[in-house]
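Novice: Fold the following and give me the result.
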Amino acid sequence: MKEKLAAIKHTWKFIVLLVLVVLAFCYAMFQGGFVSWFLFYSFLPFAIYSIAVSLYPIMDVQIERHLPKHEFNAGEPLKVQMILRRTNSFPLFYIFVEDLLSETLKTPGKKALLFPGFKKEIIFDYSIDDLPRGEHIFHSVKLKTGDLLGMIEKEREAKSDSKIIVYPSFTEMLYRPFENHYDQGMTASRERVQRDTTMAIGIRDYQPGDRFSWINWKATAKRNEIMTKEFEQRQSHDVMVVLDCAPEPRFEANVSFTASVTRAILKKGAQVGLLTVTRERASFPIRGGESHLQQIFYHLAKVQPVCAVSVDKVLEAEMFYTGQNVTMMIVTSTLTKQLIEKASFLGQKKGMVTIFLLKNEKESPSNEELSLKTVGNTRGVRVIMVHEHQFETAFSEVTLR
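Specialist: The predicted structure follows:
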């Protein structure tokens, strides 16, 4: 329907232009004299050009969008180069170009008024200074040209698909585990490995701290010195990160912190998993490696705060995780009594659950949050307040004060 109205409008303007030419000619013929013919001949070039513009095939204009890369981090700038190529050198007075950007970019379409003249190739650049997190698609470009009189306008919307992925911003952090789980039970430790007591790979001299059960009695009798079994060391610190995806003004900070902490954990050599629940549940198993980090970051780039239930309800539906020997970290901006109770219940199975409470840069905790933090400590739940732009303090024993 819109295209039909545009065609009718274009045809009507073309008819009006022809009528004006005929009227100018008739006026010169009947009036005669220098002035009337001067007006006719002065108007005639503009009219001929307008007619030529109306016949100009704007569909022949080819459009290319060049992007420097297709993967960015949130906050990075994007410089885009638009190239318009024509098959002929017909002199165009102007071309109005508008790149119709995706709504997810949260910025209006970029516009430019170009004066190509006889040029077959026209280039213009524009930039977006602060890319938001997400997957963004550039669908089409709108072109518009016309004559000097404004009588004729030709418009075209050309498809030119491009896609970029903007990963969440992250902060370089030094991850220090709050605790590790050993085969003999739970103990507080900042070590990154544990000994697998089921696989002895040799013997060594006794060292202070070695367990009595590790002593190799045969080797001790032969050497007349206390010798202990040497066990294979294996990675044991597994972390499951749960991101609260309920609608929240600080959600972007939550995502950024989640990206920072998962990257720091994997960089430390431990393994990490991620759980998010939006309109759909997404769970990434506990693994390590660069490809696993890439999968998590790709998911975090697209996740949106559309979860209809609170994070404690999400944990309630994930009961099967209680059977795994992992450390759980919950990233949220809302601390409630129900969340503390649920985290305490999970802590009885895991030994410790840590809640990271995200706050604005200079925001202080409320009295209710301070009270809930105290309740959490008595129930074995660690609550750590993390301010935006200060993520590196998350593992430096920063607590609610």
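Novice: contacts and neighbour counts: CA atoms only from here.
Specialist: OK.
Novice: how about the helices in the chain?
Specialist: For the chain, the helices defined by DSSP state H occupy 2-31, 33-55, 217-223, 251-268, 290-302, 311-316, 337-350, 367-378.
Novice: what's the neighbour count on the residue lying closest to residue 377 once chain neighbours are set aside?
Specialist: Using Cα to Cα, 6 or more residues apart in numbering and skipping residues adjacent in sequence, the residue nearest residue 377 is residue 383, 7.5 Å away. Neighbour count for residue 383, taken as other Cα atoms under 10 Å: 26.
Novice: repeat for the one 4 residues further on
Specialist: Residue 387 has 21 neighbours, counted by other Cα under 10 Å.
Novice: cool, residue 257 as well?
Specialist: 30.
Novice: residue contacts, it?
Specialist: Counting by Cα atoms under 8 Å, 6 or more residues apart in numbering, residue 257 makes contact with 170, 171, 331, 391.
Novice: Mind telling me the two of those residues farthest from one another?
Specialist: Pairwise distances across the contacts of residue 257 peak at 15.3 Å for 171 and 331 (criterion: Cα to Cα).
Novice: okay, the two: which has more neighbours?
Specialist: A count of neighbours by other Cα under 10 Å puts residue 331 above the other of residue 171 and residue 331, at 26 against 16.
Novice: what's the spacing between that one and residue 392?
Specialist: Separation of residue 331 from residue 392 (Cα to Cα, to the nearest Å): 15 Å.
Novice: What about residue 68, how many residues nearby?
Specialist: Using other Cα under 10 Å, residue 68 has 9 other residues around it.
Novice: hang on, isn't it packed against residue 80?
Specialist: Yes. Counting by Cα atoms under 8 Å, residue 80 is a contact partner of residue 68 at 7.4 Å.
Novice: Could you also give me the structure for this next sequence, so I can compare it with the first?
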Amino acid sequence: MISELWFLVAAILVFIGLIASQGLLLVLGSVVIIMTLTAKLWEKYAFRRVTHHRAISQTRAFIGDSLDYTVTLSNDKVLPLIWVDMEDPFPEGLQLIGAKLKGTGIEINRQHSIATSLLPYQKASWKYTMKCAARGYHRIGPVRLRSGDIFGFTSVEAHLPDLEHVLVYPRVVDLEQLIFPQQHPMGEARGKRPLYQDQSRFLALRDYLPTDPMKHIDWKASARRQTLQTKVFDPVVSMKLLIAMNATTSEHAWQGSNRAFFERVVTAAASVASYCSSLGYSFGLASNAVAGYSGKWLTVPLGSASTQLTLVFEALAMAGPYSVTSLVDVMKGERAKLPPGAIVVLITAIVTRALVLEVEEIKERGYQVLVLYAGDGPPEIDLAGVQVFRVGSALHLGGTDENDGVADGVTTADVNGR
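Specialist: Below you'll find the predicted structure:
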């Protein structure tokens, strides 16, 4: 609109200059017309043959990993870009070291801003270190480019639809340290302890430990030796295990979601999956958590293939801290698919009456149930006859701090290569 007004003013000046034989007005009007036409030309062709490209060293990582991130802008034409601003939506879960980010408050998407200029056939690149600060399916883009002519008459914008995604896997902690820390507080090296033992296959006796179930105590042997003795059973080698992760962190929907509790649950689920994969178990995932950008709850069928851990980790990475239904409703469909002898590991930060009834129903169908409770303190409702491991304080104090790494021996390459 402004350029059109200038063009009209210039035309009037040229007309008056011709009528009045005023050379100055004629020259001034002609210059303004040339400037206006140049601005129009700039507006039309500014972003022709201009390309924007992002390069990320890898698109899958763990929390705390650092990635190489490069932004490239190319101008493959004669017309230069006197100035150009780039604004790229950047997720909060990724940190860009040395970059200028706008909207760093409570906004979910910040703007990565770059201001530069490009000569004809020039290419500029910016290299950064990207740190993965939070689990999730992080989307970068689309980018907005803004430029204008040299005279300041017009400005033009272009929105490029290309997107980049970074999948940050959940944190993984040593399950043995998480569940049985009091057995080796000094960090004594031991072999992996099985998550579940076959009670029909007696192996040996050993001294009682505080974490041992009372039902495993051999009272006759304890009387003979004058100290409590616990039965040791053969571990189940061909275990089939379903990880049931409860995304609900409060009893009522109006209470909202406790993000800290939810991250504990995800960390525990990932740790169980990593543990099962390392022992060659067949395992799967069922959860009422909603996957980002899909609106569907998470399910990974039981399997022991080399890609199983990757599938579970990807599902957990995309899990959002909200649910569309209760875990009880999800389990009603999943329990019908369980093979004989399967074990259900329930991971939850809240225990409700409905959840207790579902656990009882699963047990009545002949399946073993273990519970990893990720809330603070003891569960609100007692789970009679079910082995419950309270992991909330361990995850809070040592397992979910942003500065912690993953469990020893677990890397992105391991996950993708299994």
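Novice: Can you give me the TM-score here?
Specialist: The TM-score (TM-score structural alignment, normalised by the length of structure 1) is 0.66; 330 aligned residues with a Cα RMSD of 4.2 Å.
Novice: Now do the same contact list for the counterpart of residue 284 of structure 2 in structure 1.
Specialist: With TM-score structural alignment as the criterion, the equivalent of residue 284 of structure 2 in structure 1 is residue 273. Neighbour list for residue 273 of structure 1: 239, 240, 241, 283, 284, 285, 286, 287 [criterion: Cα under 8 Å, 6+ apart].
Novice: if we go to 7 Å?
Specialist: 239, 240, 241, 284, 285, 286, 287 (Cα atoms under 7 Å, 6 or more residues apart in numbering).
Novice: what about the most centrally placed residue in structure 2, distance to residue 298 of structure 2?
Specialist: Residue closest to the average C-alpha location in structure 2 (Cα atoms, centre = their mean): residue 136, at 1.1 Å. Between residue 136 of structure 2 and residue 298 of structure 2 the distance is 14 Å, computed by Cα to Cα.
Novice: And for residue 59 of structure 2?
Specialist: Applying Cα to Cα to residue 59 of structure 2 and residue 298 of structure 2 gives a distance of 21 Å.
Novice: between those two, who's got more neighbours?
Specialist: A side-by-side neighbour count of residue 59 of structure 2 and residue 298, using other Cα under 10 Å, places residue 298 first with 19 against 14.
Novice: Quick check, the more buried one in contact with residue 311.
Specialist: No. At 10.7 Å, residue 298 of structure 2 does not count as touching residue 311 under the criterion of Cα atoms under 7 Å.
Novice: how far apart are the longest strand seen in structure 1 and its match in structure 2?
Specialist: Ordering each strand of structure 1 by length in residues (DSSP state E) puts strand 153-167 first. Superposing on structure 2 and averaging over aligned pairs (mean Cα distance after the TM-score superposition for structure 1), strand 153-167 of structure 1 comes out at 2.4 Å.
Novice: What is the burial count for the nearest residue to residue 268 of structure 1 once chain neighbours are set aside?
Specialist: Leaving aside its sequence neighbours, residue 268 of structure 1 sits nearest to residue 175 (Cα to Cα, 6+ apart; 6.6 Å). Residue 175 of structure 1 has 22 neighbouring residues, counting by other Cα under 10 Å.
Novice: I figured residue 175 of structure 1 hits residue 264, correct?
Specialist: Yes. Residue 175 of structure 1 lies in contact with residue 264 (Cα under 7 Å); the separation is 5.5 Å.
Novice: ok and the longest strand of structure 1 relative to helix 2-31, angle-wise?
Specialist: On the basis of axes from the mean of the first three to the mean of the last three Cα atoms, to 10 degrees, strand 153-167 of structure 1 is oriented at 150 degrees to helix 2-31.
Novice: hmm, who's touching strand 153-167 of structure 1?
Specialist: 64, 70-74, 132-147, 297-298, 301.
Novice: Would you quantify the distance from residue 258 of structure 1 to residue 310 of structure 1?
Specialist: 17 Å.
Novice: higher neighbour count, these two?
Specialist: Applying other Cα under 10 Å to residue 258 of structure 1 and residue 310 shows that residue 258 carries more neighbours, namely 28 against 18.
Novice: ok, the corresponding residue of structure 2 for the more buried one - contacts?
Specialist: Alignment note: residue 258 of structure 1 maps to residue 269 in structure 2; criterion TM-score structural alignment. Contact analysis of residue 269 of structure 2 by Cα under 7 Å, 6+ apart lists 243, 245, 347.
Novice: Tell me the one of those nearest residue 19 of structure 2?
Specialist: residue 245 (85.2 Å).
Novice: What's the local residue count around the nearest residue to residue 150 of structure 2 once chain neighbours are set aside?
Specialist: Spatially, and ignoring its direct neighbours in sequence, residue 150 of structure 2 is nearest to residue 82 (6.3 Å; Cα to Cα, 6+ apart). Look at residue 82 of structure 2: counted by other Cα under 10 Å, it has 15 neighbours.
Novice: Could you pull up the residues touching residue 82 of structure 2?
Specialist: Residue 82 of structure 2 makes contact with 117, 118, 149, 150, according to Cα under 7 Å, 6+ apart.
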